[in-house]
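Trainee: compute the structure for the input listed below.
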Amino acid sequence: MTVRAIRGAISLDVDERSHLHERTRELVAALMEQNSLTTDDVISAIFTVTPDIVSDFPAAAAREMGFGAVPLMCAQEIPVPGALPRIVRVMMHAEMNVPRDAVVHVYLRDAVALRRDLAQ
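Mentor: Next up, the predicted model:
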């Protein structure tokens, strides 16, 4: 198996815990589905949020999805002027038997604007 990094991001409408969890689950589920992964394939994940998200940790939502044994970390993005607000990003490391250019990166909702070249 080869270790691959999978990127993704999603926007929030509001900074509320339940909404953050809902959107984080949407993002993680899409990454898992589009890359045909199970939690056993995932080595670790690093979540980042823009400075305007303070309601909870995205990793809490991932743990609710069965990622309790996967090392998860959260951090804050640097506050770049003019950056999109209320964005959750993730970089997931997983064991995958695909070439690097076959990894499916997932950008959802307003986060599509971050990487139109990778968004589907």
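Trainee: going forward, measure contacts and count neighbours with C-alpha atoms only.
Mentor: Fine.
Trainee: with adjacent residues omitted, what lies nearest to E95?
Mentor: V3 (4.5 Å; C-alpha to C-alpha, 6 or more residues apart in numbering).
Trainee: for that neighbour, what are its contacts?
Mentor: 93-96 (C-alpha atoms under 8 Å, 6 or more residues apart in numbering).
Trainee: need the residue closest to the centroid of the protein.
Mentor: For the chain, the residue nearest the mean C-alpha position is V90 (3.0 Å; C-alpha atoms, centre = their mean).
Trainee: to check against the first, give me the structure of this:
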Amino acid sequence: MFRGVRGATTVTANTEEAIVTATEELLAKIIEVNQIQPDTVASVFISTTEDVTAAFPAKAMRKFEGWTYVPVMCMREIPVPNSLKMCIRVMMHVNTNQNQKDIFHVYLNEAKVLRPDLDNSLAL
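Mentor: Down below sits the predicted model:
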């Protein structure tokens, strides 16, 4: 069965270094706490708010050994008024036998406000 594994983070600057570093941190934590192997991943969608434009966050995925062939796509979030700025969101589609409630969704930095109901801080 496929499950969606969510995560989000924010950056403090619209620079390639900030975007890639923050995305790498987020992906590493999602992979770690959910014990995800690249062969179980169907695809990864990464979105950014309209103020994150200096680099493709998917570049961070290529830093992980074994993840070369995992399909990754970047896209832009819809610009909802008063929404969180400088935000990078991830949706990883993983083949797993885990129940939905046992998936750990990871929210870092200012993105913690997006889903306080999914506070999985005990896993982090």
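Trainee: separation between the residue lying farthest from the centre of structure 2 and R6 of structure 2?
Mentor: Going by C-alpha atoms, centre = their mean, the residue of structure 2 most distant from its centre is P81, 22.1 Å out. Counting by C-alpha to C-alpha, to the nearest Å, the separation of P81 of structure 2 from R6 of structure 2 is 22 Å.
Trainee: again, but for V113 of structure 2
Mentor: For V113 of structure 2, the distance to R6 of structure 2 (C-alpha to C-alpha) stands at 14 Å.
Trainee: the two: who's more crowded?
Mentor: It is R6, of V113 of structure 2 and R6, that has more neighbours when counted by other C-alpha atoms under 10 Å, with 20 against 13.
Trainee: residue in structure 1 paired with the more buried one?
Mentor: Using TM-score structural alignment as the criterion, R6 of structure 2 maps onto R7 of structure 1.
Trainee: quick one: secondary structure of the residue farthest from the centre of structure 2?
Mentor: coil (DSSP: H, G, I helix; E, B strand; the rest coil).
Trainee: that one: what's it in contact with?
Mentor: So P81 of structure 2 contacts nothing (C-alpha under 8 Å, 6+ apart).
Trainee: ok, the match of R6 of structure 2 touching V88?
Mentor: No - with contact defined as C-alpha atoms under 8 Å, R7 of structure 1 does not count as touching V88 (11.0 Å).
Trainee: now the strands for structure 2?
Mentor: For structure 2, applying DSSP state E gives strands covering 2-10, 41-48, 72-76, 87-95, 106-107.
Trainee: ok so, going back, who wins for neighbours among the contacts of V3 of structure 1?
Mentor: A94 (23 neighbours).
Trainee: shouldn't that one be in contact with I43?
Mentor: Yes - between A94 of structure 1 and I43 there is a contact under C-alpha under 8 Å: 5.2 Å.
Trainee: gap between V52 of structure 2 and T96 of structure 2?
Mentor: Where T96 of structure 2 is concerned, V52 of structure 2 sits at a distance of 31 Å (C-alpha to C-alpha).
Trainee: same thing with I31 of structure 2?
Mentor: Applying C-alpha to C-alpha, the value for I31 of structure 2 to T96 of structure 2 is 13 Å.
Trainee: please apply the same query to A54 of structure 2.
Mentor: 34 Å.
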